[in-house]
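Chemist: sequence first, then the predicted structure:
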Amino acid sequence: MAVPKKKTSKSKRNKRKATWKGKAALAARKALSLGKAVLSGRSTFVYPTEEDEGEE
C-alpha cells in the first residue's frame, strides 16, 4: 500500500527557499552589472550585433 510521505520541516523548507532566492539575487546583480558596463562602454567582451549576424 501507498504510504504518505513525511512532512518537510520548516527549517529545511526555509533553507531551500533562501538558497533559491540567493541564486536569483546573484544572477540579478550580475545582469545589472553587465548592463551597466555595456551602457557605459566599459565592456571588454564582444556581443553580436545585427551587422555581425549576416556575415555567418
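Modeler: Noted; the coordinates are in hand.
Chemist: only C-alpha atoms for contact and neighbour calcs from this point on.
Modeler: OK.
Chemist: now the helices: where do they sit in this structure?
Modeler: Along the chain, counting by DSSP state H, helices occupy 10-40, 50-55.
Chemist: so which of the ones you listed gets nearest V3?
Modeler: Evaluated over the helices of the chain, closeness to V3 peaks at helix 10-40, with 21.3 Å, by CA to CA.
Chemist: go through the helices of the chain and pick out the most buried.
Modeler: helix 10-40 (a mean of 12; mean count of other CA atoms under 10 Å).
Chemist: ok, second structure coming up, stack it against the first:
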Amino acid sequence: MAVPKKRTSKSKSKSRKSHWLNKAVGASQKALSLAKSVVSLKSNNFIYYKSNNNDVN
C-alpha cells in the first residue's frame, strides 16, 4: 500500500481546500442564477415544460 513520504505543508493543504470551496461557491452561484432565470421566465438556454393540472393522470 502506498504511503506518502512526507507530510503535506499546511499552506498547500489550505490552498487545495480553498480551491475546492471556491469551485463549490461558483457552482452554487451558477445554479442560483439559473433558478432565478427559470422562475422569471427569461431563460433562453434551459428547456422545461409547464405542467397544467389537466395534464396530470
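Modeler: Okay, I see it. From a predicted model like this one, the values you see are computed outputs, not experimental measurements.
Chemist: any idea what the TM-score comes out to?
Modeler: Between these two chains, after superposing, the TM-score reads 0.74 (TM-score structural alignment, normalised by the length of the first structure); 50 aligned residues with a CA RMSD of 2.4 Å.
Chemist: follow-up on the earlier one: mind putting the helices of the first structure into CSV with distance to V3 of the first structure?
Modeler: Listed next are the helices of the first structure as CSV, based on distance: least, CA to CA, whole Å:
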stretch, distance to V3 of the first structure
helix 10-40, 21
helix 50-55, 56
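Chemist: for these, which one sits closest to P4 of the first structure?
Modeler: Taking these one by one with CA to CA, helix 10-40 is closest: 18.1 Å.
Chemist: the closest one vs the second structure, average offset?
Modeler: By mean CA distance after the TM-score superposition for the first structure, the fitted helix 10-40 of the first structure averages 0.2 Å away from its aligned residues in the second structure.
Chemist: so how far is that helix off the chain centroid?
Modeler: Relative to its chain's centre, helix 10-40 of the first structure lies at 6 Å (CA atoms, centre = their mean, to the nearest Å).
Chemist: in the second structure, what stretch matches that helix?
Modeler: Under TM-score structural alignment, helix 10-40 of the first structure corresponds to residues 10-40 of the second structure.
Chemist: the spatially closest residue to S37 of the second structure that is not a sequence neighbour: how many residues sit nearby?
Modeler: Distances taken as CA to CA, 6 or more residues apart in numbering place S43 nearest to S37 of the second structure, at 5.1 Å, with adjacent residues excluded. S43 of the second structure is flanked by 14 other residues according to other CA atoms under 10 Å.
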